[in-house]
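Engineer: attaching a predicted model along with its sequence, questions to come.
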Amino acid sequence: MIAVIILIGAMSGVFTAAGLFALITSVGVINRYADVSGTSRHVSLYEECIIIGATAANAVYVLGITVRIGMTGCIIFGLISGIFIGTFLISLAETVKALPIFVHRAKAGTGLGFIVAATAAGKALGQLVYYLYMY
């Protein structure tokens, strides 16, 4: 009975992770990173890194492994997390065409770059505050 529960839990995790990877791929985050950085030939490497990173993070979380990275590691992790979440949200907004609607309704024809940069900086700062003080 316990083996069945473990199997169901593991399969649920696998299906949830597959759904997340499908969402990231369909939104176009990986392709956008490759286009912006000029490394389109390494898209499969990006995908593998995301899968390995998510698998490692899940293993650390599920198994309760303590990873001591210090203050510098927290700062680096916070910056990387903020960058990823910010770019993921921007890619998602581009996919659903939310940015043009926002620009039209807010009448923000000029200064759009500032709005995007401020949003990204705010998300990165929020990640830093969370991981440095609240975590």
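Structural biologist: Looks like it came in fine. This is a predicted model, so every value here is computed, not measured.
Engineer: please count neighbours and contacts with C-alpha atoms only from this point.
Structural biologist: OK.
Engineer: can you give me the strands for this structure?
Structural biologist: Applying DSSP state E to the chain gives no strands.
Engineer: right, and Phe88 touches Ser26 too?
Structural biologist: No. Using Cα atoms under 8 Å as the test, Phe88 is too far from Ser26 to be in contact (11.3 Å).
Engineer: if you count surrounding residues, which of those two has more?
Structural biologist: Each of Phe88 and Ser26 has its neighbours counted (other Cα atoms under 10 Å); Phe88 has more, 18 against 13.
Engineer: residue contacts, the more buried one?
Structural biologist: Shown here is Phe88, whose contacts under the criterion Cα atoms under 8 Å, 6 or more residues apart in numbering are Ile24, Val29.
Engineer: take the one below as the second:
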Amino acid sequence: MLEFFLILVGFSEGVIIGSGLAAFLLVLKIIPRLIRFGSSNQYLKDYQAVVVLGAITATYFQFYTWQLPQIYLLNEVLTIIIGFIFGIFVGLIAAALTETLKALPILSKRVNLENRIKTLLFFLILGKVIGSLIYWFYPQLWS
């Protein structure tokens, strides 16, 4: 009976998390916005496949212990590549949310930079990159 209850709870949690992710992606129209920004309508099926593959891969890594092979410098290179891919994903989601909330046009009006929105965007990205580099190269500052 306990096993059945644990299976039911686990399945319910999965449904809740999946519903939250679907609502996030659908209500805020994250993927359509990314497609529109990239002018890549011909890759719609690829976008769908990547989202599903990402969910399946994340589920796999939650259930099974997986380690990178201990080959000279391979761990470091794979860690950098995976970190770079995660950073791109988080940046794209943040950009889509910012565009959804119309944050940049409002900010540019507030600081009187309506004609220089590209410059504003450049410095926002530069600040994020510098902050991330400080965070990762100087971890002793945060402990």
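Structural biologist: Looks like it arrived, so ask away. Quick caveat: nothing in here was measured; it's all calculated off a predicted structure.
Engineer: how near is the one residue sitting closest to the centre of the second structure to Arg116 of the second structure?
Structural biologist: Closest residue to the average C-alpha location of the second structure: Val90 at 2.9 Å, with Cα atoms, centre = their mean. Applying Cα to Cα, to the nearest Å, the value for Val90 of the second structure to Arg116 of the second structure is 25 Å.
Engineer: for Leu97 of the second structure, same thing?
Structural biologist: Distance, Leu97 of the second structure to Arg116 of the second structure, using Cα to Cα: 21 Å.
Engineer: for Ile85 of the second structure, same thing?
Structural biologist: 29 Å.
Engineer: same check on Gln67 of the second structure?
Structural biologist: 46 Å.
Engineer: now Gln62 of the second structure
Structural biologist: Taking Cα to Cα, one finds Gln62 of the second structure at 45 Å from Arg116 of the second structure.
Engineer: cool, Leu101 of the second structure as well?
Structural biologist: Distance, Leu101 of the second structure to Arg116 of the second structure, using Cα to Cα: 19 Å.
Engineer: and what of Glu13 of the second structure?
Structural biologist: Applying Cα to Cα to Glu13 of the second structure and Arg116 of the second structure gives a distance of 46 Å.
Engineer: swap in Lys29 of the second structure?
Structural biologist: Note on Lys29 of the second structure: its distance to Arg116 of the second structure, by Cα to Cα, is 27 Å.
Engineer: and the two? Which one has more around it.
Structural biologist: Lys29 (14 against 11).
Engineer: got a list of contacts for stretch 113-133 of the first structure?
Structural biologist: Residues outside stretch 113-133 of the first structure that contact it (Cα under 8 Å, 6+ apart) are Met71, Cys74, Ile75, Gly78, Leu79, Ser81, Gly82, Ile83, Ile85, Gly86, Thr87.
Engineer: excluding chain neighbours, what is closest to Ile85 of the first structure?
Structural biologist: In this structure, Ile85 of the first structure finds its nearest non-sequential neighbour in Lys123, 7.7 Å apart by Cα to Cα, 6 or more residues apart in numbering.
Engineer: neighbours of Asn75 of the second structure, how many?
Structural biologist: For Asn75 of the second structure, the neighbour count with other Cα under 10 Å is 14.
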